[in-house]
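Just need the structure, nothing else, for what follows:
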Amino acid sequence: MIGKPRKIGNTINEIEEGQSLSVTESIEDSQLLLYLGLTNDANPLYIQHDYAKTTAYEKPIVPSAMLMGIVTSAVSKHLPGPGSHVVNFSINFIEPVYHYETLTFDFEVIKVDKMKEVVTISVEAVNEKENRVLDAVVIVQPPAKNSEEVE
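Alright, predicted model coming up:
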């Protein structure tokens, strides 16, 4: 696989303001445990039910970095797609996200800056109760086409 040409995402010239994407993700124990293992994050608020009961959250919450990862993953996979690079990320966590919740992330291209070769994407995520849990603005450098790309 290394060195083999791959299909890349949309270039700056292929992206238009108003383009959108919706992604639904369920937060499962396996994902939480992988995150905690990979990051060595031992925050009891993320996994210990006894501790979380003593907090305002009352039960374990999903780490903020995991939610950011879902956003950047959608950028890398879909909009603009493979070959993209996030150059700026601003996010507001409005409500906590709990284990086993299903979230819907709505992405929209709000600006295409061909001079700087970046696109600005707004993101809003809601839980199954339609409560907004996060808002974000992501500035992304889309991939550049090259002669080795496979269509």
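
all contacts plus neighbour counts: C-alpha atoms, from now on.
Fine.

A strand includes residue 74, no?
No - according to DSSP: H, G, I helix; E, B strand; the rest coil, residue 74 belongs to no strand; its state is helix.

what's the burial count for residue 71?
Using other Cα atoms under 10 Å, the number of residues around residue 71 comes to 21.

I have a second one here; can you model it like the first so I can compare?
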Amino acid sequence: MDDFYIGQEVSVEKTFGKDEVLAFSELTGDCNPLHIDDGFAKNSRFGATIVHGMFVAGLISKVIGMQLPGEGSIYLEQNMRFLKPVYVGDCVTAKVKIKDIMQEKKIFTLETNVYGNDGTCFVSGTAKVLYEGEL
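A predicted model of the protein is given here:
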């Protein structure tokens, strides 16, 4: 685990398109009109269609599973707060940062956040991950 250190951070950027949001709705069965019906969403408190919170949070999973710690990572726990909506067409950045490493058990405590280009925090949380990748 010499390649990992406290404070190490990795990020990934994504713009959420309408077609992707529709596909996520179909895959999960979450067809809430706030996500897929422009007319309904326009008359809501949000004023436009919003991306599913769990779709946004999926970017965190992408970073954990593919980059930090990476392949062989197993989610043990994820806590998150959805602070602001992400709108269809928004570009966001998911950031994962190492807060602690339990060397003997190969368990990472991670800070997990999703930000907008202006620094707005949309999702804030922490995760615990068991790392079973090559050392």
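
Can you pull the TM-score for these?
Overall, the chain-to-chain superposition scores 0.91 on the TM-score scale (TM-score structural alignment, normalised by the length of the second structure); 135 aligned residues with a Cα RMSD of 1.6 Å.

Please enumerate the helices of the second structure.
Under the criterion DSSP state H, the second structure contains helices at 18-28, 33-36, 38-42, 53-66.

Make a markdown table from these and add distance to residue 98 of the second structure to it.
Converted to a markdown table, the helices of the second structure look like this (distance: least, Cα to Cα, whole Å):
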| stretch | distance to residue 98 of the second structure |
| --- | --- |
| helix 18-28 | 29 |
| helix 33-36 | 32 |
| helix 38-42 | 37 |
| helix 53-66 | 11 |
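
Can you check which of these gets nearest to residue 10 of the second structure?
For residue 10 of the second structure, the closest of the helices of the second structure is helix 53-66, at 7.1 Å, according to Cα to Cα.

related to what we said a few turns ago, please identify the most buried of the helices of the second structure.
helix 33-36 (a mean of 20; mean count of other Cα atoms under 10 Å).

In space, what's closest to the alignment partner in the first structure of residue 131 of the second structure - neighbours in sequence excluded?
Alignment note (TM-score structural alignment): residue 131 of the second structure maps to residue 142 of the first structure. Spatial nearest neighbour of residue 142 of the first structure, excluding adjacent residues (Cα to Cα, 6 or more residues apart in numbering): residue 84 at 4.5 Å.

How are the strands of the first structure distributed by residue range?
Assigned by DSSP state E, the first structure shows strands spanning 20-26, 85-93, 102-113, 118-126, 132-141.

Please identify the most buried of the ones you listed.
Comparing the strands of the first structure on average neighbours, where mean count of other Cα under 10 Å defines a contact, strand 118-126 leads with a mean of 21.

which residues sit against it?
Contact with strand 118-126 of the first structure is made by 12, 71, 103-113, 132-142, as judged by Cα atoms under 8 Å, 6 or more residues apart in numbering.

Can you check which part of the second structure it sits on?
Under the criterion TM-score structural alignment, strand 118-126 of the first structure matches residues 107-115.
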